[in-house]
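Asker: Quick one, structure for this:
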Amino acid sequence: MTAITIRDVPDPTLEALKLKAAQTGRSLQAYLLDLVTRDARTPTLAEMMARLDRETRAEAAASDILAAIDEGRERR
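Answerer: From the prediction side, this is the model:
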């Protein structure tokens, strides 16, 4: 594995991260590794939109949509 160094972290930021790590019962290293890993696995908005576009394609004619609306109204 590769080591990563982050320079010039403001003291208040470091203290907040240490506190969050302690609250979860983990070391600062483990806490930050979890944060970085989750971020790396989280798809970007563009990736999510592309997936949504791929997975939600529907072929429906206007007549099918109108028929479904009419059917729903008849059930009321």
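
Asker: can we go C-alpha only for contacts and neighbour counts from here?
Answerer: OK.

Asker: Show me which residues of the helix or strand hosting Glu15 are buried.
Answerer: Assignment of secondary structure by DSSP states H and E places Glu15 within helix 11-23. For helix 11-23, a neighbour-count test (16 or more other CA atoms under 10 Å) marks 18, 20-21 as buried.

Asker: Please give the structure of this sequence too, so both can be compared:
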Amino acid sequence: MTTLYIRDVSDDVADILKERAAAEGKSLSAFVGAELTKIATRPTNAQIVARLRERDRSGGPTADEILEVVQAGRR
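Answerer: Reported below is the predicted structural model:
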């Protein structure tokens, strides 16, 4: 397992992280490690866009149909 050192974290941010860790009954290291794991496992925006572009949308509504519904909702 790798050890990370994070420098130049403001006191305010460190205090918030400590409070959140305590609220979950975790050490600061365990809490931050879990948060980093969440971040690392989330897809990036570019990955999400790529997945959306790969989808077959031939059965979906047209742009004109969407605009009609949006405009009707504004009336």
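
Asker: contacting residues around the helix holding Glu15 of the first structure?
Answerer: Applying CA atoms under 8 Å, 6 or more residues apart in numbering, the contact partners of helix 11-23 of the first structure are 27-28, 30-31.

Asker: Quick check on the residues you listed: which are buried?
Answerer: By 16+ other CA under 10 Å, these give 28, 31 as buried.

Asker: okay, the contacts of helix 11-23 of the first structure in a markdown table with distance to Glu47 of the first structure and secondary structure next?
Answerer: As requested, those are exported to a markdown table (distance: CA to CA, whole Å; DSSP: H, G, I helix; E, B strand; the rest coil):
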| residue | distance to Glu47 of the first structure | secondary structure |
| --- | --- | --- |
| Ser27 | 32 | coil |
| Leu28 | 30 | helix |
| Ala30 | 27 | helix |
| Tyr31 | 26 | helix |
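
Asker: Looking at the contacts of helix 11-23 of the first structure, which one is closest to Arg7 of the first structure?
Answerer: Nearest to Arg7 of the first structure, judged by CA to CA, of the contacts of helix 11-23 of the first structure is Leu28 at 15.3 Å.

Asker: Relative to Arg7 of the second structure, how far out is the aligned partner of the closest one in the second structure?
Answerer: Superposed on the second structure with TM-score structural alignment, Leu28 of the first structure falls opposite Leu28. Going from Leu28 of the second structure to Arg7 of the second structure by CA to CA, to the nearest Å gives 15 Å.

Asker: what about the most centrally placed residue in the first structure, distance to Met48 of the first structure?
Answerer: Residue closest to the average C-alpha location in the first structure (CA atoms, centre = their mean): Thr42, at 4.9 Å. Look at Thr42 of the first structure and Met48 of the first structure: by CA to CA, they are 9 Å apart.
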